[in-house]
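**Student:** Show me the folded form of this:
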Amino acid sequence: MATVPPRFAVSAAAPWLVLLLAVAALSFSVPVAEAAELVELTLLANAREKGAVCLDGSPPGYHLQRGFGSGEHSWIVNLEGGAWCNTTEDCSDRRLTDLGSSKFMKAIEFEGILSNERSQNPYFYNWNKVDIRYCDGGSFAGVADGKDRNGTKLFFRGLRIWEAVVDELMGKGLATAKQVLLSGCSSGGLAALLHCDDFRSRFPQEVPVKCLSDAGFFLDVKDLSGVRFMRSIFSGVVHLQNVGKVLPKDCIAQKDPTECFFPAQLIKGISTPTFIRNSGYDSYQVGNIVMPGGSDPGLSWSSCKADIRNCTSIQIEAMNGFRKKFVDDLIVARYKRDWGLFIDSCFNHCQTPFRISWHSRISLRLGNKTIAEAVADWYFGGGHGVKEIDCEYPCINPTCSSQLDL
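**Tutor:** You can find the predicted model right below:
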């Protein structure tokens, strides 16, 4: 099964979602902002000597935009998303893209949580901001080697990339940070959970260090045909890339390592304050878990996938069953005082990397707050968690339709 989708985990199993995202990206009726400044790529120094390389053996990279003014000593470190490769064939294909090789990486624009525009990112705009590029296909977690179908070596070095890039950033000012946020979206959001406590341990206790996982809370549930799509993907990643070193020791002592790769298990052991932003009807998971194409040969779910208002009562029941499982899996986070939740009911996936959904006049809202406002209230709120969970269908949040759900 191919798992080399475009960034933010849009799978080849869900071409309808690719179209939705393309339309959403072009259709917002909002004033066009000035083009954001391109942030150049920095390749990791001495990557080969450190064993920290992309799938194809090229050095990994990151984009660093320096903070200024009151944000000079504050840092956001963001982990890029882009699904996973769980087989040798998938990883072989992936190494021919920017999700597996720095040879294809270019300068990028920082938007949303990484923007340096105050109107778009009022609480973090002048912080030092880093986007760590994702080129290992294993949520920055693996330590192994393999060979592709032609015998060429594949490097599963996500954990070493994580460690080496953070070490290099520490030498560029991160070590003296006064406040820090580790973030990530989709597979990067999962990576933020995997590395949250390790990241916290690198700083003095008096430095506020927190983690943000956007659209990274993946569920271990069956689709309509009884197949556990995410478990099949995660099992391949866990065993092919040898991710055991980052999994909670108390979990793997009692459960299969694949189960321990799921956020429902990860959050039980995370002690660092963490904010989880997700949709209860996550579009990637709905398209690949609740109603993937292969489980719907008669295409009876097509119109429901396109618009929730077209779903039958039976289909709504299935969607709400998924949401209930999602909310139930979050019970640990709900009772952690210094954690935050922003669980909307919009049909979306990643939201923090985009200016429209992060903070704009047409952003989705919970508790009358944009995602940016909720994250800021949680981060700067003296330890009090912001916990917002949207209602389930047929209750509809009116702010969902206002921004076409990225």
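**Student:** drop to CA atoms for contacts and neighbour counts, all remaining ones
**Tutor:** Fine.
**Student:** thought T87 was touching V238?
**Tutor:** No. The criterion here is C-alpha atoms under 8 Å, and T87 misses it with V238 at 10.6 Å.
**Student:** more crowded one of the two?
**Tutor:** Higher neighbour count among T87 and V238: V238, with 21 against 18, using other C-alpha atoms under 10 Å.
**Student:** For that one, which residues are in contact?
**Tutor:** Contact partners of V238, counting by C-alpha atoms under 8 Å, 6 or more residues apart in numbering, are G142, G244, P257, T258, F261.
**Student:** measure V166 to P208 for me?
**Tutor:** 17 Å (C-alpha to C-alpha, to the nearest Å).
**Student:** okay, now the residue nearest to K387 when sequence neighbours are not counted: neighbour count?
**Tutor:** Spatial nearest neighbour of K387, excluding adjacent residues (C-alpha to C-alpha, 6 or more residues apart in numbering): L341 at 4.4 Å. By other C-alpha under 10 Å, the residues close to L341 number 23.
**Student:** Tell me if I am right that L341 is in a strand.
**Tutor:** Yes. Assessed by DSSP: H, G, I helix; E, B strand; the rest coil, L341 belongs to a strand.
**Student:** Next, the structure of the following sequence, for comparison with the previous one:
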Amino acid sequence: MPGLLTRSALATLVVGLLVYAVLPYIYPHYKLLPDLDPRAPSNTVLVPGELHDTGPEVNDSKFGESFARFFELGEGEETDEPVIEEQSSEETPELSDESEDSGESLNSTDVGYASLGAKLIVLSKAKAQKAGALCLNGLPPGYYYRPGWGLGARSWIVFLRGGEGCPTEKECYLRSKTSLGSVHKSRKWRRLGGIMSGDKQRNPEFHNWNGVSLIYCDGFSFAGDRLSPMVYNGTEMYSRGRRVLDAIFTDLLRSGMAGAERVILFGHSAGGLGALLNSDRLRRLLPPGVDFKLLVISFLQPKFPQGSYARGVKKLLQNMATIHNISGTLPSDCVKNYPSKEHACLLPSILIPLQSVAAFYVNSVYDRWSMGNLLRIRCEPNRCKKSKTRNKLQGWSAAFAEQVPSMLKPNDGVFVANCVTHMIALDDRTWFSTKVGGKTIAEAFGDWYFGRGYNHTHLDCFSLDCYPNPTCA
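**Tutor:** Okay, the predicted model is just below:
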């Protein structure tokens, strides 16, 4: 009898495992919700950021390689040290496989979104065509939305994600086939983290705000306004980032943002550039009296003109400005100062001082993108053995420490940590844990935003001798 019971129990277990394994293939929409899935880590969060694509997996390295080619740099130093690798948060299982153009507007009363994540909203073809707002592949743009509730119902955070850009028609063609050039295969839901985390305990001041995350599909920082399409390999590509941004803001205004009291425009890397370039115009679209501020992540760079670095920056920015036709998006005062070199208005040292909207900047000293693409340094800063490389790193950090304060306006704030990541402040790990002077990014930003205290300049030690900051994720 015991043996029979054992065999019976074993048979039941085998059948159960087979059903569990086969059911998703028989019924494709069957998925355990993330919060109910015992296999999903409890702290897993899908956050806005370059490494978290909302469509098919993208090989980000190929875009980095194209940038390196435009910087006219070689293979970099030969080193036996490990290449700096970025560790991204594990993605939460998606809640739906469907990804059709919804053409719907958000409903700010549907607080059910808050517990599930942010819902994909894709502009209808009629709205997109009327506004001339198209992704690279010619399809309508979209965004993710999670409604606010309670005291946060009239406060908004709008995120512009990063993802570099395409400096040639060929690169734009390749990009148009990925989730950085279309919303067609985007997931229908995504989790929000960092400043948009819904965790009341960790994020008491912003957890219940309306959260919006735009899909970056235009090719260059929501800045292009090219009327005629680019053509490559018989395919048309559209650079309409400025119109995409305006069309989505118009959609948000019609659906609840018109009653906003506070709006934070939040951009990372290429999205940070987009936030700075478009801030004055977007502020004019908002109702009078709205408290409008910027949060800019991983955009700060010092002037560091060393040989091929300076030539590469010039060539890259010239190509970007030309093929995407960004003249109308650049600050008019800057264009007057650089009439024959408009691309100079894209440099942080020139663009940031011209900003009229108050901004809070968050950066790593040894930003991973800058290290790999601008300086071509592949080793961890504290493990680089060659004196030439160490001198270059020290020169970079010294320039950073000297120049960053002079870029900012009196009402700006800044947080720079001695880390090597490009993804700082984009997820719960970094937003709530990375510290400078005893304050986390979340605490420093909250103090600046709500006007608590007087010192909003949080600069870490910039020397190699104190790398890394022990709180770096």
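**Student:** Any idea what the TM-score is?
**Tutor:** The TM-score (TM-score structural alignment, normalised by the length of structure 1) is 0.84; 375 aligned residues with a C-alpha RMSD of 2.7 Å.
**Student:** What's the match for D90 of structure 1 in structure 2?
**Tutor:** Matched to structure 2 by TM-score structural alignment, D90 of structure 1 sits across from E171.
**Student:** could you pull out the helices for the stretch 301-406 of structure 1?
**Tutor:** For the stretch 301-406 of structure 1, the helices defined by DSSP state H, counting those that start in this stretch cover 302-306, 313-329, 331-334, 355-358, 371-380.
**Student:** which stretches of the stretch 151-300 of structure 2 form strands?
**Tutor:** Using DSSP state E, counting those that start in this stretch, the strands of the stretch 151-300 of structure 2 run over 155-160, 189-190, 210-214, 230-232, 235-237, 262-268, 291-297.
**Student:** Which residue range of structure 1 does the fifth one align onto?
**Tutor:** The aligned range for strand 235-237 of structure 2 in structure 1 is 152-154, by TM-score structural alignment.
**Student:** Also the third one?
**Tutor:** Strand 210-214 of structure 2 falls opposite residues 128-132 of structure 1 when the two are matched by TM-score structural alignment.
**Student:** same thing with the last one?
**Tutor:** In the comparison with structure 1, strand 291-297 of structure 2 aligns to the range 208-214 (TM-score structural alignment).
**Student:** returning to that earlier point: so what's the match of D90 of structure 1 up against?
**Tutor:** S66.
**Student:** Likewise for A374 of structure 1?
**Tutor:** F342, V386.
**Student:** Now which residue in structure 2 aligns to it?
**Tutor:** By TM-score structural alignment, A374 of structure 1 lines up with A444.
**Student:** Spit out the contact partners of A401 of structure 2.
**Tutor:** With C-alpha under 8 Å, 6+ apart, A401 of structure 2 has these contacts: F462.
**Student:** And the helices in the stretch 201-350 of structure 2?
**Tutor:** 241-254, 270-285, 308-324, 332-337, 348-351.
**Student:** hmm, I was thinking of the stretch 51-200 of structure 2
**Tutor:** 60-70, 112-116, 125-131, 169-176.
**Student:** I'd like these as TSV, with distance to E380 of structure 2 appended.
**Tutor:** Shown next, in TSV, are the helices of the stretch 51-200 of structure 2 (distance: least, C-alpha to C-alpha, whole Å):
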stretch	distance to E380 of structure 2
helix 60-70	18
helix 112-116	38
helix 125-131	45
helix 169-176	29
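**Student:** tell me the most buried of those?
**Tutor:** helix 169-176 (a mean of 20; mean count of other C-alpha atoms under 10 Å).
**Student:** what about stretch 43-50 of structure 1, start to end distance?
**Tutor:** 13 Å.
**Student:** What is the equivalent residue in structure 1 for H458 of structure 2?
**Tutor:** Match for H458 of structure 2 (TM-score structural alignment): E388.
**Student:** who are the neighbours in contact with the nearest residue to its match once chain neighbours are set aside?
**Tutor:** Take E388 of structure 1 and drop its neighbours on the chain: the residue closest to it by C-alpha to C-alpha, 6+ apart is F342, 5.0 Å away. Neighbour list for F342 of structure 1: F275, I276, R277, N278, L366, I371, A374, V386, K387, E388, I389 [criterion: C-alpha under 8 Å, 6+ apart].
**Student:** Go through these and say which is closest to N397 of structure 1.
**Tutor:** L366 (8.4 Å; C-alpha to C-alpha).
**Student:** Looks like that closest one contacts K387 (just checking).
**Tutor:** No. Contact criterion C-alpha under 8 Å: L366 of structure 1 and K387 do not qualify, at 9.6 Å.
**Student:** what's the closest of the helices of the stretch 51-200 of structure 2 to S308 of structure 2?
**Tutor:** Across the helices of the stretch 51-200 of structure 2, closest to S308 of structure 2 is helix 60-70 (C-alpha to C-alpha), at 9.9 Å.
**Student:** Give me the neighbour count for L245 of structure 2.
**Tutor:** For L245 of structure 2, using other C-alpha under 10 Å, the count is 25.
**Student:** Distance-wise, check it relative to F292 of structure 2.
**Tutor:** 16 Å.
**Student:** How about L252 of structure 2?
**Tutor:** Counting by C-alpha to C-alpha - L252 of structure 2 and F292 of structure 2 are separated by 15 Å.
**Student:** How about C379 of structure 2?
**Tutor:** On the measure of C-alpha to C-alpha, C379 of structure 2 and F292 of structure 2 end up 40 Å apart.
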